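Peer 1: return a 3D structure for these sequence lines:
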Amino acid sequence: MFLQTFRDALVSIIGGEKAGAFRDLLFSLPASLGKRKSSLTLEEDAQRAREEGLPTLSEKSVKNHMMRLSALWNQLYQRELVTRNPWTGWSFENGQKTIRRSWTARELALLASASWHSTSVPEQTFRLVTLIAAYSGMRLGEIYVLRKEDLQSVDGIPCFLIRPHTETGWAPKTDAGTRIVPVHSKLIEAGVLVLKETTNVPYLISGIETSKQGIRGAALGRAFSLFKTHIGLPAEITFHSPAHRLHTTQKRRCQHPGSMDRPPAGS
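Peer 2: Reported below is the predicted structural model:
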């Protein structure tokens, strides 16, 4: 991992500066790192985690990575190939980690009313993705890759199918991520079901580009981060914060299907 980021170098010139930079990078990497194949560099994975508000590596995981390098450097020190071990003495309390929270009703109202200024992502696409996120609890990465065939009727109920895409290598973060999500009545009113017939691309939502690294929706994630800062929303809420409000509501709907026509609290 260190070589992938900083490339090969003489061990004698690797000191505290690079060790500290590697520690900071580790703290910014998604917790799902290594659980599925990825063509992204570590920096790109870290950027994706920031843009999508993903959970990042724990203090224990970062410490384990650093300890492995420290063990190697202890051997190098014994062989007098280095003069010191730059991997020891670090704190593994990540004071920079932001505690995420749900949106307030005021913040949701501000998000809905503020003017969209991005030129890289159509406003209609942003509004549609935001609406699906608010009324489904799905993550950005899951929404971006929805294909037309992922919108199906299950027992007479329109549903999103969150499942692996073998042709692109995309898969949910965990096995539990493969699931069926009922389409909320508000999304039906907004015309989501019609997207299956009107979009001219294999994906359900048009207007979302794929980056050179093969990440669909990277531009939207960046645009949302800039938009959030522009309208004065705090760092502790992310694009996925509306989803946090849905977990209890979704459980209630599973137990009481008749509540499907009620929107999530605060939406």
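Peer 1: okay, CA-based contacts and neighbour counts for the rest of this
Peer 2: Noted.
Peer 1: just the helices in this protein please.
Peer 2: 2-6, 16-28, 42-52, 59-78, 105-113, 123-136, 140-144, 185-189, 195-198, 218-230, 241-244, 246-255 (DSSP state H).
Peer 1: now show me the structure for the sequence below, then we'll compare the two:
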Amino acid sequence: MPENYGKSSKDHRTVFELVEDSKKNNLGKISEKTIKNHFARLSSIWNYYLLRDLVDRNVFIGWKFDQKYKVRRIRWNDEQLQTLMNSDWNSPTISPKTFGYIVGLGSYAGMRLEEICRIRLQDIIEIRGISCIFIRDHTARKNRPWEKWSPKTEAGERVVPIGQSLINADFLRFVAHQRNIKQYYLFSDLRFPGKDKKRSDAFQQAFSRFKLRKKIPKGVDFHSFRHNVSTKLRNLPEGQQGLRESWLDDFLGHEGQNKSVGNVVYLDMIDVENLKKVADSVGISRLLGYTKIY
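Peer 2: Here you go, the predicted model:
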């Protein structure tokens, strides 16, 4: 089955038609992890049927799955970035501007998708004259338990200075506009909570469909932007180097190679100027010259 199976309620093709289309267009297949999740849910239904003598056995148990299976993520190459750059975003629920800035934060700040979609206006702060995004634990407002959230790792809680490339793309003006109309979340047109209780669900599905329509292969996904950023920073041309490894880890929210009590970077000790150098260096690399959507 193709990896976008079940993601559109308007697709009424049969299983055989979907499989044939997948073969014909060389589409990516659903992962073994997804298959395992489907089997687990169907097994629960079949257990219900067994208790009521509607079936004689549970056909969804006893299967073996590769527990170590992972999608191998691949960096965006220049051709794929060009395809992304020259394609119009046409989601009926997510605006081109939201799409543009989410992609911009992924490709210039290396942020994870859920981190981006969870940004609240109160998380955009100024430290020593530098505009930053403060990625931190969220508490839920009254009767909104789904708003409670924590970064992926301890190192994930961090300060990300906004690089010059995003500033040049009027990102701060967009932030000011959202504040003026008194929004809570920066990207207010995202539906929330999503099916998996993630604020990124709707965007993730729309981006996946968009990517598949453009024949961008499986493994090249939104998270691949982080790989692009990390690789670009660690392979800057001579003359643009001088960035410490610890700065790169702090910027991207990696644990780092020498993690210890003495190496933990607390918020009040962060050298924001150094992190701003990292943020601006991503722009110098021209990872994604995607300005049309802004």
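Peer 1: closest one to residue 178 of the first structure among the helices of the first structure?
Peer 2: When the helices of the first structure are compared by Cα to Cα, helix 140-144 sits nearest residue 178 of the first structure, at 10.1 Å.
Peer 1: hmm, who's touching that closest one?
Peer 2: 52, 129, 132-133, 162, 172, 203, 205, 208, 216-217, 239-240 (Cα atoms under 8 Å, 6 or more residues apart in numbering).
Peer 1: counterpart of residue 215 of the first structure in the second structure?
Peer 2: When the second structure is aligned by TM-score structural alignment, residue 215 of the first structure is paired with residue 198.
Peer 1: so who does that match touch?
Peer 2: 114, 192.
Peer 1: any idea how far it lies from residue 224 of the second structure?
Peer 2: According to Cα to Cα, to the nearest Å, residue 198 of the second structure stands 19 Å off from residue 224 of the second structure.
Peer 1: can you select the buried ones among the contacts of helix 140-144 of the first structure for me in ChimeraX?
Peer 2: Here is the ChimeraX command that selects the buried residues among the contacts of helix 140-144 of the first structure (16 or more other Cα atoms under 10 Å):
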select :52,129,132,133,162,172,203,205,208,216,217,239,240
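Peer 1: number of residues surrounding residue 129 of the second structure?
Peer 2: By other Cα atoms under 10 Å, the residues close to residue 129 of the second structure number 9.
Peer 1: what's the match for it in the first structure?
Peer 2: Match for residue 129 of the second structure (TM-score structural alignment): residue 156.
Peer 1: cool, residue 174 of the second structure as well?
Peer 2: With TM-score structural alignment as the criterion, the equivalent of residue 174 of the second structure in the first structure is residue 195.
Peer 1: so what's that match closest to, chain neighbours aside?
Peer 2: Nearest residue to residue 195 of the first structure, sequence neighbours excluded (Cα to Cα, 6 or more residues apart in numbering): residue 204, at 6.1 Å.
Peer 1: can you check residue 233 of the first structure too?
Peer 2: Using Cα to Cα, 6+ apart, the nearest residue to residue 233 of the first structure is residue 107, at 7.3 Å.
Peer 1: returning to that earlier point: tabulate the helices of the first structure in JSON lines, adding columns for distance to residue 266 of the first structure.
Peer 2: Output for those, formatted as JSON lines (distance: least, Cα to Cα, whole Å):
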{"stretch": "helix 2-6", "distance to residue 266 of the first structure": "42"}
{"stretch": "helix 16-28", "distance to residue 266 of the first structure": "30"}
{"stretch": "helix 42-52", "distance to residue 266 of the first structure": "21"}
{"stretch": "helix 59-78", "distance to residue 266 of the first structure": "33"}
{"stretch": "helix 105-113", "distance to residue 266 of the first structure": "5"}
{"stretch": "helix 123-136", "distance to residue 266 of the first structure": "10"}
{"stretch": "helix 140-144", "distance to residue 266 of the first structure": "20"}
{"stretch": "helix 185-189", "distance to residue 266 of the first structure": "14"}
{"stretch": "helix 195-198", "distance to residue 266 of the first structure": "26"}
{"stretch": "helix 218-230", "distance to residue 266 of the first structure": "18"}
{"stretch": "helix 241-244", "distance to residue 266 of the first structure": "9"}
{"stretch": "helix 246-255", "distance to residue 266 of the first structure": "10"}
